[in-house]
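Asker: Show me how the following folds:
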Amino acid sequence: MTVYHFVGIKGSGMSALAQILNDMKYDVQGSDYEKYFFTQKALEEANIKILPFQKENIQPGMTVIAGNAFPDTHEEIEEARKLGVPVIRYHKFLGDFMQKFTSIAVTGAHGKTSTTGLLAHVMKGAKPTSYLIGDGTGKGEQDSQYFVFEACEYRRHFLSYFPDYAIMTNIDFDHPDYFANIDDVFSAFQEMAWQVKKGIIAYGDDEYLQKIQAKVPVLFYGFGEENDFQARNVVKETTGTTFDVFVRNTYFATFKIPAFGDHNVLNSLAVIALCHYEDIDLDIVKERLATFEGVKRRFTEKTVGDQILIDDYAHHPTEVKATIQAARQKYPDREIVAVFQPHTYTRTQAFLNEFAESLRLADYVYLCEIFGSAREHVGKLSIDDLQEKIDGSRILNEDDPSILETHRNSVLLFMGAGDIQKFQQAYEQFLAQKNQ
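Answerer: The predicted structure is shown next:
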């Protein structure tokens, strides 16, 4: 039996795919840097072997699945080619793999991971469903009918996929190290739309998605009247959100979700629309929407003393704004403190003013050094450039996070896509030592 060897198994998509193949009883192992990464917990629990990178890991008879972050010159990939072992890039393998199921791609500049997680949770309540979520979670059911997966637009990777359905949550300018501008982003989504085989569920209040053309039906969802699926009478409470759904202006049903902010209403609408199209039982959809606990690193809460600490992946101004607004809905009487680590110099440079604008929605702002990426050249930009644009903001030092303790009874939002978690851990350790 073929052994699948993953080069870069701790990557969020890679670890999820490894879990899926392992669940389906394939022989799976992988290699990566020895540094701890949050995705490895699930791999370890599944007893999937994780090795340090070295060319000796590659043996004849294997199939190598290579992570997108690793070049063809990587020692294991070079060794595989030398031995004649097949090397398949992650997105290419995934594109072939999904042909066995009714596949649903979830894509968009924001909300992909949360919507993929929500859709998988709802669908598996009705039918055997396998899923791959960008937070490193993957599950393979041997008799799956559906395959729900997150499809990323970065470097146009999602063009490897020809899914039955696509949910498109929005089009926004991001990844400025790759995309030239918003029109370049739109062209990638338009190309993806031509590849969808059965139907597209798109956010209709997005001016770019309204222009999408396709060979299949496009159903729109949103708050605006002209959408096929419209949310009305939205009631926001500290326990969650309730809303009515109208299908082509006719009342359909009322839903309650234990989530906060408009973006979570929209994610739910996308899922409701897809389930309606696939004739999934309405009672199951209602019950599953009401029991969804969220995905990793998306508004992940913990109470420490009189403070609420929230870990969130928000790394674009639109996401930062949505996260702060969600915190305001759930905790209207508490002070909201943003602790933000920008992710990549190119993104920070491109959105300097927009980041400042979004962060000003918090009561206090702390900034952490920019988390650079191996794929960019560092210019003169520094965290001070962002700090200058936000009155009263301060730089947070990982070695001394004690200043955060002065915000009694507040909500601390740790936001970023880099290693912002180390700042939260440092603060929790400081509190633990102090209270010993």
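
Asker: For the rest of this, base every contact and every neighbour count on C-alpha atoms.
Answerer: OK.

Asker: what about residue 289, which SS state?
Answerer: helix (DSSP: H, G, I helix; E, B strand; the rest coil).

Asker: give me every residue that touches it.
Answerer: Residues near residue 289 by CA atoms under 8 Å, 6 or more residues apart in numbering: 118, 121, 122, 255, 256, 257, 268.

Asker: got it, and residue 197?
Answerer: By CA under 8 Å, 6+ apart, residue 197 lies in contact with 162, 163, 164, 165, 215, 216.

Asker: And this one, please, so the two structures can be compared:
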Amino acid sequence: MNLNKINYFYFLGIGGIGMSSIAKYFHLIGKKVFGHDQNKTLLTKKLEKEGISINYNDSISFLPKCVLSKECLIVYTPAISNNNKQWIFLKKYGKNIKKRSQVLALITENELCIAIGGTHGKTTTCTLLGHILYSAGMKITAFLGGISENYKSNLLFNKKSKIFLVEADEFDHSFLYLSPNIACITSLDQDHIDIYPTKENLKKSYIDFSNRIKKPYRKIFLCKEESLRAKNSIYYSIIEKKVNYYSDHLCIKENKWYFDFHTPKETWTSLPLPIPGIHNLKNVTAALAISDYLKINKKEIKKALFLFKGIKRRFSIHYQKKKIYIDDYAHHPTEINALIHTVRKCFPKKKILGIFQPHLFSRTKFFEKFFVKSLEKLDILILLDIYPARENPINNVNSNNLLKKIKINYENKEISTLSKVLEKLKKKHFDIIITMGAGNIDTLILPITKWLNKQYRDEKK
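Answerer: Here you go, the predicted model:
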């Protein structure tokens, strides 16, 4: 398909983090963009403010007239409900229909493309790499899986881009549409059980992805700690020193994290780790390795690292006075373990209250015993109902059954709805609050922050 011949775009599920960046991209290059989503969110409000028309009712009467034209491309997310009336109608009568991942592949197929994949860490790696290249003056467009705190956006845009940076999403085998010149695989941990029932299924898909790397460059950056090996690979590590790039000497000074980074030619000492945690050292090492490989000036890389402000919902500190409040996207046991470990390192001997919203019935069922072990690392737990996203309920898979297996003192664990969380928080004794999850738990950020600000202010009076 020739995107130059498409003048109209209609996005089904435009509020998704991946969908919204592509919608914004087409809007910025002068295309007419429309969209539909179930809920009005901060992301959709921002798109509307920028001039994109969005409807929030799935009735076909809300569809724009152009949607059945050959000049219109209908872009959908796999997360769209099969019961959505607009989706049912457009599947039957739409002329051009593509998945989000297919459209991303069309945008980048004839361009120099860098793709960052991996079960964990791809958004952090991609956002930092995008920031380094963008601030170094490279003509780059980057589609990010999170909101960059530096740019307040999930899209870095240059109309004359010579490099396109994207996240290679393994869900629904989406990344197998991409054919990047440079790729990176940050981690190979089992997830998306509905797509990959075994780790071998997942590994095979990543091998298939690594075989799609093309010239020029044709290089893939692999974390040595993972089990994947591939041709044309460049390895990085935070443990193994006999690799192309590695980081070591991680230390904490006055609650700030520092490390040394080794290239094939030299060592860069006492670099700041902008997002704390050993897991984030891996992500930062990957971004620095790719930047150095692309021959970005060392001073520019260091400057960008010092100025990096992070990503929304990745160890985001919203309050830090008498109490501490951290929000994070962690929704997999490995991510929860890493988050709690990092909080303990940053704030030792503090009592941690965690609010967790499980995401997907299939993930909760498959990783149940791992979720139990992860959540037991908290001092106090408030467990929310499972966020279903695209799934239907599974028998006996629910938060009540999960809570029963978690060996936290009975008085220190309970179930709550989103609307009741604040009420329950007011009765708890804690030093730190962590909200964790990939669903709509982010709607708690503002009310919790407001409550802490008010409580602290009132206590001072």
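
Asker: ok, now which ones touch residue 29 of structure 1?
Answerer: Listed by CA under 8 Å, 6+ apart, the contact set of residue 29 of structure 1 reads 3, 4, 5, 6, 18, 48, 49, 50, 51.

Asker: quick one: which helix or strand includes the counterpart of the fourth one in structure 2?
Answerer: In other words, residue 6 of structure 1. In structure 2, residue 6 of structure 1 lines up with residue 11, judged by TM-score structural alignment. Assigned by DSSP states H and E, residue 11 of structure 2 belongs to strand 8-12.

Asker: Give me the mean deviation of the helix or strand just after that strand from structure 1.
Answerer: Downstream of strand 8-12 of structure 2, the first helix or strand assigned by DSSP H and E is helix 17-28. Superposed on structure 1, helix 17-28 of structure 2 shows a mean distance of 1.2 Å to its aligned residues (mean CA distance after the TM-score superposition for structure 1).

Asker: For the residue sitting nearest the centre point of structure 1, list the residues it contacts.
Answerer: What sits nearest the mean C-alpha location of structure 1, by CA atoms, centre = their mean, is residue 113, with 3.2 Å. Contacts for residue 113 of structure 1 (CA under 8 Å, 6+ apart) come out as 133, 134, 135, 150, 295.

Asker: for it, helix, strand, or coil?
Answerer: Secondary structure of residue 113 of structure 1, per three-state DSSP, is helix.

Asker: And the match of residue 6 of structure 1, how far from residue 27 of structure 2?
Answerer: Relative to residue 27 of structure 2, residue 11 of structure 2 is positioned 12 Å away (CA to CA, to the nearest Å).

Asker: Mind listing the shared neighbours of those two?
Answerer: In contact with both residue 11 of structure 2 and residue 27: residue 33, using CA under 8 Å, 6+ apart.

Asker: Looking at those two, which one has more neighbours?
Answerer: Using other CA atoms under 10 Å as the criterion, residue 11 of structure 2 and residue 27 rank with residue 11 on top: 25 against 19.

Asker: what separates the more buried one from residue 32 of structure 2, distance-wise?
Answerer: For residue 11 of structure 2, the distance to residue 32 of structure 2 equals 11 Å [CA to CA].

Asker: just the helices in structure 1 please.
Answerer: 12-23, 40-45, 75-83, 90-97, 112-123, 182-194, 262-277, 282-290, 317-330, 345-350, 352-359, 383-387, 421-434 (DSSP state H).

Asker: now the second one, how far from the centre of its chain.
Answerer: A distance of 19 Å separates the centroid of the chain from that of helix 40-45 of structure 1, by CA atoms, centre = their mean, to the nearest Å.

Asker: Just the buried residues of it, please?
Answerer: Neighbour-count burial for helix 40-45 of structure 1 flags 40, 42, 43 (criterion: 16 or more other CA atoms under 10 Å).

Asker: Contact partners for the second one?
Answerer: Spelled out, it's residue 42 of structure 1. 19, 137.
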